[in-house]
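Trainee: Here is a sequence together with a model predicted from it:
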Amino acid sequence: MLGSKSGLQKHVNEVALNVKGVHCMIHRFALASKTLPRALYKILEAVVKCVNFVKAGDLNSHPFQNLCRGMDSEYETLLFYSKVRWLSTGDVVTRVFELQGELKLFLEMKGKDDLLSHLLWEPHLAHLADIFEQLNWLNLRLQGKERNVFHHMYCSRAFLGKLQNWQRKVSAGNVAMFENISIVLDEIEEGHLLDPSLKNEIIQHLKSL
């Protein structure tokens, strides 16, 4: 509808040569939010593989649902990942993080050692859940009625300021602004100590964003 070859942009340019067409800011934001360092991208791939295995058919999805129900879990199903839906990544990662105990147990019961080998990433998964939650929050703020370029620029600049502030805090070993990873570190015996390799990955991710 808005194409430069035969859509609205073409018809507008026929009468107003100086008019320029650009992609929606939300679309560009969505592309930028897909930027992930290689190590974190592997974690996301492992999450998607686990979700696809559980939801591949009734032989897996129903037993997993029964397992969650028997453990009185808050949720009983995982969510499918879809590249088309911009907000799905955060929803999928958050749900896996919330059901990681049930998911580990289910994969052990199924003898999926190949998938279990990727499940030693609680802090990494927690970071993904935290950062995608923030990205989804920004995405939703950019949508809706009475949203214009000034509102978009205000939200984007405010978020960039947050990213820079988070970089400084993570460099100092402070992750209090990330709820999920703080919970995970509290459960580790060393207590509140951020692994140096994970710290570098988080900083690299924030810089890339």
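Mentor: That came through fine. Residues are numbered from 1 along each chain as shown.

Trainee: okay, CA-based contacts and neighbour counts for the rest of this
Mentor: Will do.

Trainee: biggest helix in the chain by residues?
Mentor: As assigned by DSSP state H, the longest helix anywhere in the chain is helix 149-171.

Trainee: That one: what's the following helix or strand?
Mentor: Using DSSP states H and E, the helix or strand that directly follows helix 149-171 along the chain is helix 179-187.

Trainee: which helices and strands does that next one pack with?
Mentor: Secondary-structure packing of helix 179-187 (3 or more C-alpha pairs under 8 Å, 6 or more residues apart in numbering; DSSP states H and E): helix 122-141.

Trainee: If I take the helix it packs on and helix 179-187, what angle do their directions form?
Mentor: Between helix 122-141 and helix 179-187, the angle comes out at 160 degrees (axes from the mean of the first three to the mean of the last three C-alpha atoms, to 10 degrees).

Trainee: Run the chain-centre distance for helix 122-141.
Mentor: Remark: helix 122-141 is offset 5 Å from the chain centroid, using C-alpha atoms, centre = their mean, to the nearest Å.

Trainee: okay, pairing it with this:
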Amino acid sequence: MPEDLKSVLDSAVKTVNFIKARPMNSRLFGVLCDEIGSEHLQLLLHTEIRWLSRGKVLTRLFELHWEVQMFLQDKQFPLLHLFENSEWLSQLAYLSDIFSRLNDLNLGLQELSITVFDLNDKINAMVKKLQLFEMKIKAGDVSPFPTLESFISENKLTLDDGVRDNIVAHSDSLRQQFRNYYPVSAEVNNWMRNPFTVEVGDMPEDFSTSEQESFLELSCDEALKSDFKRISLLDFWIQKTRRIPSAFGQGHTVSSSIRDYISVRERLLISCCDQDKIQK
């Protein structure tokens, strides 16, 4: 993250902590928001919280930036001047938008039924979106970031060149980080994604002849094809391996690949069941 954006984030954290760390501050701020009819009465507590929550905190802080400015005027808070600075507020608005997008992505990756294929799809889509955002920002189009767009429009501003450069640099940095953690997949197990569309020449080379024959039989089974359309990918392979456990031989490439996906799902299910018991 560019130093300017990091500074904005750090200042936002300090501001929220200042308000929430003292009960009297928090109560007075709540009264102020109530009196002027603000939609949000309280800021979320932020004490070096995880990035997953930062989108919510930054959104609340930006939505209340005018109320925060009024409240801090009597507190001799050293960062008060930032809430009067359109460049700083523009970057706060951007951070609110981008962290909200990252929050949505993170929540999507936590779905119980997600597969490696789904994960790759979502990450690839996000990387391409970041590239799109970068192109638009370079052209002066802030529409990918609705909070920033509204702020600029309502205050009749133009995007500052420095802010634009910071957003471009941040988008590029995020794309690189995603690719470092999630390299482009060779899709070596893409046959599992839809076994009914794989051609003879597209089967993995490490399948044995008997495994290839079994796979071709499966790919032509209309009953299984009907099941595939009706249930999730994970449930299909779980049922398939349990119903016909020897279809792909004993512990070879195909069966072990399927078990890798199934075991992840079953571990998640067991974990959720155990957690549910603890809560009860």
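Mentor: Perfect, thanks for sending it. Here the structure is a predicted model, which is why all the values come from computation and not from measurement.

Trainee: just to revisit the earlier point, the longest helix of structure 1 versus helix 122-141: what angle between them?
Mentor: 160 degrees.

Trainee: so helix 149-171 of structure 1 corresponds to what in structure 2?
Mentor: Following TM-score structural alignment, the aligned partner range for helix 149-171 of structure 1 in structure 2 is 116-138.

Trainee: mean shift between that stretch and structure 1?
Mentor: Taken over the aligned residues, the distance from stretch 116-138 of structure 2 to structure 1 averages 0.5 Å (mean C-alpha distance after the TM-score superposition for structure 1).

Trainee: who does the longest helix of structure 1 touch, helix- and strand-wise?
Mentor: On a contact count with 3+ C-alpha pairs under 8 Å, 6+ apart, helix 149-171 of structure 1 meets helix 122-141, helix 196-208.

Trainee: How many neighbouring residues does Lys128 of structure 2 have?
Mentor: 13 (other C-alpha atoms under 10 Å).

Trainee: Apart from its neighbours in sequence, what residue is nearest Ser53 of structure 2?
Mentor: Nearest residue to Ser53 of structure 2, sequence neighbours excluded (C-alpha to C-alpha, 6 or more residues apart in numbering): Asn103, at 7.6 Å.

Trainee: what sits against that neighbour?
Mentor: Leu52, Ser53, Gly55 (C-alpha atoms under 8 Å, 6 or more residues apart in numbering).

Trainee: And the helices in structure 2?
Mentor: 3-21, 23-35, 51-63, 65-72, 86-109, 116-138, 146-154, 161-181, 209-219, 222-230, 233-243, 253-279.

Trainee: Distance to Leu45 of structure 2 for these - can I get that in a markdown table?
Mentor: As requested, the helices of structure 2 are exported to a markdown table (distance: least, C-alpha to C-alpha, whole Å):
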| stretch | distance to Leu45 of structure 2 |
| --- | --- |
| helix 3-21 | 6 |
| helix 23-35 | 10 |
| helix 51-63 | 8 |
| helix 65-72 | 15 |
| helix 86-109 | 16 |
| helix 116-138 | 28 |
| helix 146-154 | 21 |
| helix 161-181 | 26 |
| helix 209-219 | 54 |
| helix 222-230 | 44 |
| helix 233-243 | 39 |
| helix 253-279 | 24 |
